[in-house]
Structures are given as C-alpha cells and as structure tokens.
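# Have a look at this prediction, sequence included:
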Amino acid sequence: MHGLIGQLRTTPGGRGEVVAALVEGARDMPGNLVYLVAEDAEDPTSIWVTEVWETEAAHRASLDLPSVRAAIARARPHLTGMGTRVVTRPVASLGA
C-alpha cells in the first residue's frame, strides 16, 4: 500500500470551495482505498488530505483522471500553497 498525508493552504474564505472540489473530484478513483479530507481545527486556511492507495502507480494514474484534473482546476484559484507532505506505508486500518 501507498499512503500520503498532505496539507493544503487556502485563501481566507476559500477553504470550503477547495474541500468541495476535492470531495467531488475524488469520486471513483481506481486503486484508492481511503481519501479523507479534513479541515484543520486551528487554522481556518488549512486542509489535510489523507490518502491510501493500493499502489503508488495507482496514485500517479489518478492525477490524469478528468475528474481529478477538473477538481485541481476548480481549487487552484483558492490555493496559496502546500504545507507538510508525508509519504507513508499503511500497515493497518481500523474502523470505517
């Protein structure tokens, strides 16, 4: 398995639009096991995305999906940059 945890930084007031774009664009991504979008509880301009993929290649392939490319285009005007990014190797999942 291949995992990613990444922080996206948004414009003030733009977080909701980015969350909506990410959620819409993440539907039906082959090889994706988990795609969790979370608002930072302390920073109103930060979003955390946690992803688990069957393989790293599945993640790379997702970036070429029309739905993902459209989500990136929709979110881009509201993004100010990336924060922390971590690659992980998931070993267990508990719960839904």
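Arrived safely.

# Only C-alpha atoms from now on, for both contacts and neighbour counts.
Noted.

# ranges for the helices of the chain?
All helices of the chain, identified by DSSP state H, fall at 15-25, 56-62, 66-75.

# and here's the other structure:
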Amino acid sequence: MTFANVGTLGVKPGHRDDVVAILTRHNPQLAEAGCLQYEVGVDDEHPDTVFVTELWESAEAHRASLQLDSVRAAIAEAMPLLSGEMGGSQFTVVGSPLQG
C-alpha cells in the first residue's frame, strides 16, 4: 500500500529558500527508490516553515531511501539551516477519489 509522509520543517530565519533549494534539487534516485511524489511548499504566513508531502510505494521504501548517499548528503546540507522544530504525520493511503 502507498505510504504518505506529510510534515513541516522549521528553518532558521532567512533560510527558508535555502532549504527549499536543497529539497527541490533534482534527484532521480528517489523515483528509483520508490518515491511516487515529493512536493515542497511554503506559506508566506509561516516564513520559517517548509512543508513537505511525500508519497512512497511503501514505508519500507521510504526508510530505505534515507540510506541513499544523495539523501544523506541533502540532509547533512540542510541540518545547519533547520531550527529543530518539526511536525507531521505518516500514514498508509487507503484510497483516493482521483483513482479508479
């Protein structure tokens, strides 16, 4: 079943666009690892927050992706720019009105 990871990343003031640039950098390894969708967003009412929505083939595929060199490098690059405030939810997708 499809696995969803929806979260927020708190960023240090003035670094939102830097984190967005890291997270939106082209990475074909994600699709190869089972990522179906990876969307990054912002809301000007929350200038120190980055929103991320991920859909994966499975929770296992998501966990395994965290071992990819490209993902580990992106995490290491972003960590100094984060405030440490993180939130979100993970769940198994059970259906969609957009799919048959």
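Nice, I can see it. Nothing here was measured: the structure is a model prediction, and the numbers come from that model.

# Superposing both, give me the TM-score.
Here the superposed chains carry a TM-score of 0.88, computed using TM-score structural alignment, normalised by the length of the first structure; 95 aligned residues with a CA RMSD of 1.9 Å.

# Let me see the ranges of the strands in the second structure.
3-11, 35-41, 49-56, 82-92 (DSSP state E).

# picking that back up, among the helices of the first structure, which comes closest to Pro90 of the first structure?
For those, the distance to Pro90 of the first structure is smallest for helix 56-62, at 11.9 Å, taking CA to CA.

# Now that closest one on the second structure. Mean distance?
Its matched residues in the second structure lie on average 0.4 Å from helix 56-62 of the first structure after superposition (mean CA distance after the TM-score superposition for the first structure).

# Show me the contact partners of that helix.
1-2, 29-32, 53, 68 (CA atoms under 8 Å, 6 or more residues apart in numbering).

# Return the most buried member of the helices of the first structure.
helix 15-25 (a mean of 18; mean count of other CA atoms under 10 Å).

# compared with the second structure, how much does that one deviate?
Averaged out, helix 15-25 of the first structure is 1.5 Å away (mean CA distance after the TM-score superposition for the first structure).

# Show me what that helix is packed against.
Helix 15-25 of the first structure sits against strand 32-39, strand 46-53, helix 66-75, with contacts defined as 3 or more CA pairs under 8 Å, 6 or more residues apart in numbering; DSSP states H and E.

# do that again at 6 Å, thanks
For helix 15-25 of the first structure, the packing partners by 3 or more CA pairs under 6 Å, 6 or more residues apart in numbering; DSSP states H and E come out as helix 66-75.

# Can you state the residues of the second structure onto which the helix it packs on aligns?
Helix 66-75 of the first structure corresponds to residues 69-78 of the second structure when matched by TM-score structural alignment.
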